[in-house]
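Student: need the 3D shape of this:
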Amino acid sequence: MNIQKERKKTEIEERHFFVNRNIERAHNNIRSADEKYSKNIICNQKYSLFTFIPLVFAQQLKHFLNIFFMLVIILQLFPPVRVSHPLTSIFPWALVQVFVYIKEGTDDYKRYKRDKEANDKQCTRYTVGGAIRVPASELAVGDLIIVTKDERVPADAILLKTEEVNGSIFVRTDQLDGETDWKIKMSHSVFQQMDGFDKVAKSYFEVIAEPPSKDIYSFNGELLVGDTQHKVHEDNMLWMNMVIASGTSLCVVVYTGKDTRAVMNTTKARNKSGLIDKELNFYTKILCSMSFSFAILFTVLRGTYSMWYITLVRFLIIFSTVIPISLRVNIDWARVVYARGMEAHSDTPIVVRNSNIPEELGRISYLLTDKTGTLTTNEMEIKKMHTGDLCYTPDFIQEIYEMITNPKSPADLTACELLIAMCLCNNVIPYAENNKIGYISSSPDEMAMVRWAEKVGITLWGRGPGWVEIKTADSKKRYELLHTIRFTSERKCMGVVIKSEDKVYLYMKGADSVMKKLIIGKDWMEEEAQSMAKEGLRTMVFGRRLVSEEEVKELAQTHTISEDGLDLLGVTGVEDKLQDDVRVSLETLRNAGIKIWMLTGDKVETARCIAVSSRLFSRCSQILTITDIKTRQDADLAIKRIEREKDCLVIDGGSLQILMDMYKTEFITAVSMLAAVACCRCSPTQKAEIAKEVSRITKKRVCCIGDGGNDVSMIQQANVGIGIVGKEGRQASLAADVSVNEFKAIVDLILWHGRNSYKNTAKLAQFIIHRGTTLGIAQGIFSSLFNFCPISIYQGKISIGYVTFYTFLPVFSIVLSKDMSKKVSRKFPELYSDISNGSVLNNSTFSTWMFMGYYQGVVIMILTLFLFESALIQLVSITFSCLVLNELLMVFLCVSKVHNLMIIAQSISILLYFLSFKVLSDEIQIPSEWKKFLLQILLVNIIAILPAIVQYAWRIWMNPPSYRKIQATYSY
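Tutor: Predicted structure coming up:
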C-alpha cells in the first residue's frame, strides 16, 4: 500500500510535458506545457499588495513600545481614566506608524523595481515562426530558447543542439556554484545530428524530468522522440545563471522561477532587525516596569482604596512619558539619514537596499567573503616560470621571445620544451576571431599558460581529433595526439601522449605534491614550488619522458600508460589577480578586530593560494588543512587539532558538512577562535548555514559579502549582507542589504559609516530615553507634593510639543555627529574595535543616563517649587522652560564636535519655543518680570546640568577615549 502511495506521489511530482505537440499552436506562439508550472520571475520583495499592511503591523508588534502605547491609547479613550486629551497619545503613535509604513513601502517598491529590471531582461525564444526577443519573465516550461556567447541562461534547460559539430559548449558557473573552472556541456545526440535549429523547432517530442531539486550535480530525465526513449543527464543540462562561454545553443526550458536550481538554493529573504533594536526592546521593558512600579507606588501612597484601579490606570498613563514613544520614529529617521549619507559620501558607488541595518555595520565581528569576483577578478596570469637554471617573469617577455627564437644554450632549450609542454598538455581549444587567435578552455590556469606561451612566440594554433598544431615565429608543426590522461580532483594531474616525427613522448602536469612521486631528479622542484606557494601562486609542475614502442602498442590495447619516470621540465606559478586594494582592505579590517572567513566553491589548493596571496593568511601563519573526513573518529581528531591551532584553517566542503552535522557547536566554537578560515567546495546552502550558525553560537554579528547567485543565500542569512555588482549578474547585489561595486568599498562602509551610525544611534536612543525620564520624574515630584494627585502638570499642546517642535531638531542633530574623518578611520582601524563590542550602549551607559534623568527631573521641579513661589501657570512655564532648555544644553555634551546644523537646529527650537508663549498663552506665559523669569530658568538649569558637565570633563580630560587622543593630533 505504501509503495503504491509512493509511486502515485512520484507520478504527481514528476515533470512531464510536450514540446511542439501541435505545430500550428507552436507557430502561433502558443505554449505546449501546462500553466501549472512556476512563472519565470525573480522576486526579492518582502510584501505583496495584500500582505503589506498586516505584515508590517505584525513586524511592529515585535517592538514592546508599540504594544505598550497601543494600550495607553485605548485607555485614554475612556473618560474615567483620561488624564489629557486622547490626541496627546494618538498623535505621536500615529506619526510613528505612518512613517514606518512609508519607509517599508518605499524600500519594498525599490526591491520591486530591481526585480522588474531583472525579469524584463531580454532573451531569445525560438518557434516555428523564427526567433523572437521576449522578457525572461515570459518564458515557460516547454519553450525553446537560444542562448549565445556571454549570455546568462534564463531558466533551467536541456541543451538540444549547438553550432559546434561535436555538440559541445563551455559554460561559466561561478555565479551558480562559485567554481571558476569552465565546464563543458554536451547537446543531446538525437537533436545534434539534425540540420539547423529550424529542424529541431519543428520536431515533436516529450520531456520527462525529475521533480525540482537543489542538486546541481545530477539530473535524471528522458526525451521521448517518436517511440524511442533517450536518457538525459547532468552533462546535457544548463542551469539558470550559468553563462555561455562559447558558441550558440538551442535549449528547451524544463524548470522556471522558483523551481530552478539557483532559486531553490537561495533562502527566502527574511525581515532583519539589528542588535540595537533587541537591546532597546530590553531597555524599554525596564522602563515599562519602572512606569508600572511608580504607578503602583503612587496609588498606594494616595491612600484611596475605593476606586484604586482608576487611580492606578491614571498614574500609569501619566508615567508612560518615561517610555519614549518617539524613540522608534527617531531611530528610523536616523537610519534614512545614514543610508543617504552612505550613498552620497562614498568614494565608490554604494546603494543601501535595506535601511534597517546601518548600525549593524558598526558591530561586525565576523566577515564571511566569497572568493571569485569578490576578492579576485578571476583573471589568471603567469608570474613565474622556473626551469631549474633560471626563473622567468613577465618583466622579461622580450628577452624570452628572443631566446625562444634563437636558443643558444641548454637552458634556452629547456625553456622552449617547457613552453611547448604548456601548449600541448591542456584542453584549450583555439579559434580564429577578428583575424586573431582566441581560446576556449574549462580552466583559467590553462588559458593563462597558453597566453603566456603565445606572448613569447609559441602559439597553440589548432586542435582537432587526434592532433594539435603549434606555431612559432617561422613555422608551424602538427603533433599527433595519441592519448589523453584526463584531470580529476583525486589525481590532481593530467597528461597527453604525443607523437612528434618518429618519437613518442608522455607529457604530464600537476600539483607538486603529486608530481614529486612521478619525477626523477627533482632536487630543486619542491623548494621552488613551496617558495611560489608562499607568494600565493598556484603552482604547476611539468614533466616529460620518452615512450618506448612496446608502451605505444600496450597503450593502443589497454588505453593506459605508466606515468612515472618523468624528466622535470619546470615549475610555473600562476596568480589569480586580486581586486584592487584587497590586501590592504583585509589587513585593515583584521586590525579592526574583525575575523575574516573565505567561503568558496573552488578547490582546496586554489583557495589556499588566494588566502596567502590576498594576505588573508599571513606568510608566517601555521596553516591547518583538513580534508576527506569520513568517520566520527576523523571528526573527533579534527576538532582536537583545531582547538590546538591558533592561526589559520583550510577545510573542504565534505569535511565541513560532517563536522557541522556531528559537532556543530564544538566546531564553530573552536574555529571562531582562529585568526582566519578558508572553507572550500562550499555549496550555497552550506554558506548560508555557516553564516547562521556562526552568528547564533558566537552571539556576534556576521557580515557576508559576495557577487554571485550562489552567494545570495549567505547574504540573506547574514546579519548584514553586502552584494558586489558582478560581471556576470546582479543577483547578489539585488538581494543584499547594501550593494557596492568593489570589495575595497567595505572598509569605509564598516569602519566609518558603520561606526558613526552605531555610535550616534546609541547616543540618540539613550538621549531620548533620558528626555522622557526627566519629564516623567518631574511629573512624579509634582504629584507627590500635591497629595499624589493623578493629574498631569503639562496638558494639551505643550505636552506634544516637548518631544516634537521644541526638542526634536536639536536631539536629532546628534545623528550627524562625527568624531573623526574617513582618512583617520582607515589609519587607526583599532578605533572600530573600541565600540564594536557594544561599549556605547550597555547597562553601564543606560544607568548613567537614567541617573542623569532622575537627578535633573527632581532638581527642576523641587527648585522651582521651593525657591520660587509662583502661581500654577508660572510653575508650568518655569519648569517646562527648564525641561526644554535642559535638553538643548545636554545635546552639546552628547556630541564629539559641534557642527553648523546643530547650531541651526538649536536656534530654530528656541525661536519656536518663544513663539509658543504667544500662540499658547493659555498654557504657558512669560511673567511681567521676564528678566527675573529668565534668571530663574538659568539658575535651575545650571544646577541641573552641573553633574553632567563634571562627568563630561572627567571623561574628556582625565580618562579620554582613544578617539579623543587622536583628535588632538588629527583635525577633521
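Student: alpha carbons only for contacts and neighbour counts from here, please
Tutor: Will do.
Student: helices and strands around the strand or helix carrying P810, which ones?
Tutor: Per DSSP states H and E: P810 is located in helix 808-812. Applying 3 or more CA pairs under 8 Å, 6 or more residues apart in numbering; DSSP states H and E, one finds that helix 808-812 makes contact with helix 755-785, helix 872-894, helix 900-919.
Student: would you do the same for the sequence below? I want to compare the two.
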Amino acid sequence: MARRTKRLAKLKLSQLYSFGLCHRSPYDDDQWRIGRVFRQVYVNDPDKYELEGLTYPLNGVSTTKYTVVTFVPKSLFEQFRRVANFYFLVCGILALTPLAPYTAVSAWSLVPLCITVVLTMAKEGYEDWRRKQQDDELNNRIVKVHSGNGNFEETKWNNIMVGDVVKVEKDNFFPADLILFSSNYSDGICYVETMNLDGETNLKVKQALEVTLDLNEDTKFSNVRQKIECEDPNANIHSFVGTMNWEGQEYPLSPQQLLPRDSKLRNTEFIYGAVIFTGHDTKVMRNATDPASKRSKIEKKMDKTIYFLMFSLLIIALLGSVLFGIWTKEDLKDGAMKRWYLRPDATTIYYDPKRADLTSFFHLLTALMLYSYFIPISLYISIEIVKILQAGFINNDIKMYDKESNEPTHARTSNLNEELGMVDTILSDKTGTLTCNMMEFIKCSIAGTAYGQGVSEVEKAMAMRKGARLDADIENGDHKEKKIDEGPHVKGFNFEDPRIMNGNWIHEPNKDIIRDFFRLLTICHTCVPQVDEIGKVSYESESPDEAAFVIAARELGFEFYSRSQKHITVHERDLIRNVFQERKYEVLNILEFTSSRKRMSVIVKEPEGRILLLIKGADSEIFKRLGPGGRKFEEETRQHINEYSDSGLRTLVLAYRVLDEKDYKGFAEKFHAAKVCVSADRCVKIEEAADSIEKDLHLLGATAVEDKLQKGVPECIDKLAKAGIKIWVLTGDKMETSINIG
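Tutor: As a prediction, the model looks like this:
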C-alpha cells in the first residue's frame, strides 16, 4: 500500500498529471498505431514502473472547454471572433478619444457591448461548469482496488493507475480499460453492455484466459505479479493486441479479454481485471473530440448580413469624408467660408483647411462612430437571451422525456438550438435504430430444398402495394399464419413447416444433411447458455442472429445446453425413444467473425473422434470456398437466397469440412504462432492461417432471419419524408434486402 501511495503522489506532482486532466494524452497521434507493441504493464507491482522509468497518466478525465486559467482569454477570443463584437470594440475604443462626436457620453457606447460579451461568457461558463460537474461525478466514482496482501479498498476513479487490479461489481461501469482475469462464473465469462461506446443494446460476452480463472477471490491476488505487453493507446474499440506473461509462458490477449471504460457489467456478480489504459489513453476518450466552438447557420448568416451592413456603413462614411475633404479645400481656395457653422476662425486638427486630407481621415473615424448604430448590437443580446430560454424549455419539455430510461432531454450546447429546425438530411443505421434488433428464424434452405412457410413484413407490404394475396397466406380460404399463433410464441423463432418440425425431418430424403445443418447451428456460435433453477435454458449472445439460430435448433430438437472454454454440450432428441441424448464436442479453435472476414468458423472434435470445421457467413465468402465435391446444391441455394433477400430477410450460408489429423495439426501450429505474435501484422497472420483451412467446403444450406421494424418507424419516416427531409440508411445487408426493406 505504501508503494502505491508513493507512486500516486509522484504522478500527481508530475507535469503529465497536471496537464492530463485538462487535455488529451500529450502524445503524437502518429505514434499510436494499432498493433504496435509499446506499453508494458506490471500487474500489482508499482515499484517496477519507477525502475523501468515508465510514467502513465492517472485516470482522471476532463471534457471541459475551459480551465480556470484559460477561461477569460479563450472566451474573449471566441466573443471577438464575431465581426460585430470586434467592430463595436474598435468603435468603443475610438469613442473614448477626442474624435467622438458625442464626447459627453462616450463611455456609455461600450455598455451594450459589455452586456453582450458578459452575458455570452456567462452562458459559456455555465455550460462548461455543467460539463465539469459531470466530469467530477465521473472522476469521484468509487471502485475497489487491490491495495496489497489480498485487500481491496474503495478508491476514486481518478486515483486509479496502470497496473492496478480492480474489482467491478454488477451494474457498475468499468473505470478504465481492463484485462479480464476472472468472474463469478467458473469459466471466466462476463456480460458487457457497450451502448455508450457503439450504441448497441445487445450484451457482449467477454471471457478470461483459462490460466487466470483461479483468481476469483480477493485473497488470491496477494502474490500476483504479472507482465502484460500490449498495443499503444488507440481509438479502435474493436481491436486489441497483446500478450500476458504467466509463469514464464506467453498467452495471447484479444478483444475477448478487453473491458473498455464506459461499458457496464451486466448479468455478472463481479469481475477482477488489471488496468492497462487510464484517463485520456482509454479507447472511449481516444474517440472523444475536444469541445468545439459551435456556431449555427443562423449565426453564420447573421455574420454575412453584418458584413453587408458594415460595407454599406463604410461606403457612406467614406463618401461623406471624401466630400468633407473636398469642401474643406474649397473653403481655403476661395476664402468664402460658406460653412460658417464649422467656425473657421477656431481652426483645429479636426477642421483645418490647410490640411484637408488629414481632416478628411479624422472625419472618417468620426463618421464610423456616428453611424455605428447602423449595426444592431441589441440583436445579439436578444438572441443570447432567447437561446438561454430555449435551452430551459428543451430541458423541461415533457414530450421529450423518455419514460423507459428515465432520461429528460439535455441541451448541452444552446448555440445550436435553431439547427433543430434546419435538418434536411438524416443519416441512420438500420439494425437497432429502425429495426428492433430482435431476429426471428423464419426460413431456411437445406440441401437445395426451401423450408419455412412464414411471411415477412416486406412480403406483406409488397403484396398490399400490388393488391395481391400471398400464396403462403392462403389455405382453403383461411390464413395459414393462424397455425403459427396457436401455441405460445417463442422469442426468436417464427418458423413453420411440418416437413421438418416435430421430428418429421427424419423422413426427408436428405435427413443426414438436415441433421448436420442443425448441429452446425447448435455449435458454430459464441452464445453462452444460462440454465435456471428449473432447468430452462436461455441464451446470451453478442449477435441476435446467433441467438435466433440456437433457439431455432433447440425448437427443432438440437439443444445447445452448456459450454466451457474447451467443450460444448448439446442435447439431441432421440426420435425413436423420445428422449434427449447428450453429445459433448471438444472445441479446438474458434475463428471469430469480423466485418472484413464476413464469416465465422469453429473447429470441433466429435465424440466419435472426427474433426470438423463448421462455418457460416455471407454467400459471397462461402460459395467461393466450396470444394469441387461440395457444390451439389449451390444453384438451388443461390436461388433461395435471392428470394429471401427480396423478402427483406438476412441470410447466411452454412458449410462444413472434415479435417484429417495432419491438416489440422499444421493449421493449429500456424494459428497458434499467429495468435501469440504481437506485431502490427498479427491480424494479417491470423487471417492467412484461417484462409489456409477454410477451403474445400461442403455446402449444407442457408438461413433466413427477419428483423422487424420498430413500432412507429413507418409513420415517423412518412412524416419526415413529407417534411422534405432526405433519409440515408447505412446497412450491411445485401443490396436486394436493403432496397426491399426501404
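Student: hang on, the earlier thing: and the very next helix or strand once past the helix holding P810 of the first structure, how far out from the chain's middle?
Tutor: Counting by DSSP H and E, the next helix or strand C-terminal to helix 808-812 of the first structure is helix 822-827. In terms of CA atoms, centre = their mean, to the nearest Å, the centre of helix 822-827 of the first structure is found 23 Å from the chain centre.
Student: then stretch 315-335 of the second structure?
Tutor: The chain centre lies 66 Å from the centre of stretch 315-335 of the second structure; the measure is CA atoms, centre = their mean.
Student: buried residues in that stretch?
Tutor: 317-318, 320-322, 324-325, 327-332 (16 or more other CA atoms under 10 Å).
Student: can I get these in JSON lines with distance to I725 of the second structure and secondary structure?
Tutor: Listed next are these as JSON lines, based on distance: CA to CA, whole Å; DSSP: H, G, I helix; E, B strand; the rest coil:
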{"residue": "A317", "distance to I725 of the second structure": "45", "secondary structure": "helix"}
{"residue": "L318", "distance to I725 of the second structure": "46", "secondary structure": "helix"}
{"residue": "G320", "distance to I725 of the second structure": "49", "secondary structure": "helix"}
{"residue": "S321", "distance to I725 of the second structure": "51", "secondary structure": "helix"}
{"residue": "V322", "distance to I725 of the second structure": "52", "secondary structure": "helix"}
{"residue": "F324", "distance to I725 of the second structure": "55", "secondary structure": "helix"}
{"residue": "G325", "distance to I725 of the second structure": "57", "secondary structure": "helix"}
{"residue": "W327", "distance to I725 of the second structure": "60", "secondary structure": "helix"}
{"residue": "T328", "distance to I725 of the second structure": "61", "secondary structure": "helix"}
{"residue": "K329", "distance to I725 of the second structure": "63", "secondary structure": "helix"}
{"residue": "E330", "distance to I725 of the second structure": "64", "secondary structure": "helix"}
{"residue": "D331", "distance to I725 of the second structure": "66", "secondary structure": "helix"}
{"residue": "L332", "distance to I725 of the second structure": "68", "secondary structure": "helix"}
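Student: which of those sits closest to H479 of the second structure?
Tutor: Among these, A317 lies closest to H479 of the second structure (CA to CA), at 83.0 Å.
Student: pull the residues that contact stretch 698-705 of the first structure.
Tutor: By CA atoms under 8 Å, 6 or more residues apart in numbering, the residues outside stretch 698-705 of the first structure that reach it are 360-361, 363-370, 374, 668-669, 672, 691, 694-695, 711, 714-715, 718-724.
Student: thinking again about what came up before, tell me which of the helices and strands packed on helix 808-812 of the first structure sits most buried.
Tutor: Across these, averaging neighbours per residue (mean count of other CA atoms under 10 Å) puts helix 755-785 on top, at a mean of 24.
Student: state the span of the second structure onto which that helix is aligned.
Tutor: Using TM-score structural alignment, helix 755-785 of the first structure corresponds to no residues of the second structure.
Student: now that helix, how far from the chain's geometric center?
Tutor: 35 Å.
Student: and the next helix or strand past that helix?
Tutor: Sequence order places helix 796-803 as the next helix or strand after helix 755-785 of the first structure, per DSSP H and E.
Student: show me what counts as buried in that next one.
Tutor: Those would be 798-803, for helix 796-803 of the first structure by 16+ other CA under 10 Å.
Student: now swap in stretch 360-375 of the second structure and tell me
Tutor: Quick answer for stretch 360-375 of the second structure (16+ other CA under 10 Å): 360-370, 372, 375.
Student: ok, stretch 43-56 of the second structure next?
Tutor: Buried residues in stretch 43-56 of the second structure, defined by neighbour count with 16+ other CA under 10 Å: 43-46, 49, 55-56.
Student: with stretch 84-93 of the first structure instead?
Tutor: 84, 86-90, 92-93.
Student: and which of those residues is nearest L65 of the first structure?
Tutor: Using CA to CA, W93 comes nearest to L65 of the first structure of these, at 9.9 Å.
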